[in-house]
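J.: My questions are about this predicted structure, shown below with the sequence.
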Amino acid sequence: MKIEPISAYRRYIPTLGGVAMSSMSAREFNQDVSAAKRAAAEGPVVITDRGEDAFVLLSIDEYRRLKADSQDLVSRLSMDDEIEFEPAPLQVDLRVADL
């Protein structure tokens, strides 16, 4: 798949899955929403706020695919096996404060 830059300010982020993720600032996003939508059609777009990753823009197809592959939080956290856990007693030495 050939990815052509849509604008000069888009930056590409390499990912493990081989999906090209682009990045743009919140200001750039606000100035050119169409460019962000075109980029999201090619792969996820990270939108930064003050230099920090803040949001990810996905196409609806990608969102639906991710949602279909996911489990709810309770299913992810539930455990089939019982785990035996006996922490060592905590020793705390209390002293009267010298004032």
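T.: Good, I have the coordinates.
J.: can we go C-alpha only for contacts and neighbour counts from here?
T.: Fine.
J.: all strands for the protein, in order.
T.: For the chain, the strands defined by DSSP state E cover 11-13, 21-25, 45-49, 52-57.
J.: In addition, the following structure is provided for comparison:
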Amino acid sequence: MGITTISSRQFNQYASEAKKAAKDGPVFITDRGRPAHVLLSIEEYRKLTGRGKSLLEALAQPGGPEYDFDVEFPRIDFKLKPADFS
């Protein structure tokens, strides 16, 4: 895992290279020489936060969802009044 450090100006000019570098490890983005932001791959972010895929992300995957979700929708019980057309 490599650590890359770039200035915010470099990040603005070379965003695609920074994204490629984030696949190998965190990219520290400095502002006036001080670390201000960190760019991580989504996999590394999920490892840090302990979050898995959301339902939306799982359903958006090509080939269908990876997970089996049980969804229960609450029943709505309401009474309809007959319309009065007089």
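T.: Arrived safely. Values in this document were obtained by computation on a predicted structure and should not be read as measured data.
J.: Tell me which of the strands of the first structure approaches Arg76 of the first structure most closely.
T.: Judged by Cα to Cα, the one of the strands of the first structure that comes nearest to Arg76 of the first structure is strand 52-57, at 22.5 Å.
J.: Give me the mean deviation of that closest one from the second structure.
T.: Comparison of strand 52-57 of the first structure with the second structure after fitting gives an average deviation of 0.4 Å (mean Cα distance after the TM-score superposition for the first structure).
J.: From the contact counts, what lies against that strand?
T.: helix 33-42, strand 45-49 (3 or more Cα pairs under 8 Å, 6 or more residues apart in numbering; DSSP states H and E).
J.: could the ones you listed go into JSON lines alongside distance to Ile13 of the first structure?
T.: Compiled in JSON lines, these are given as follows (distance: least, Cα to Cα, whole Å):
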{"stretch": "helix 33-42", "distance to Ile13 of the first structure": "12"}
{"stretch": "strand 45-49", "distance to Ile13 of the first structure": "9"}
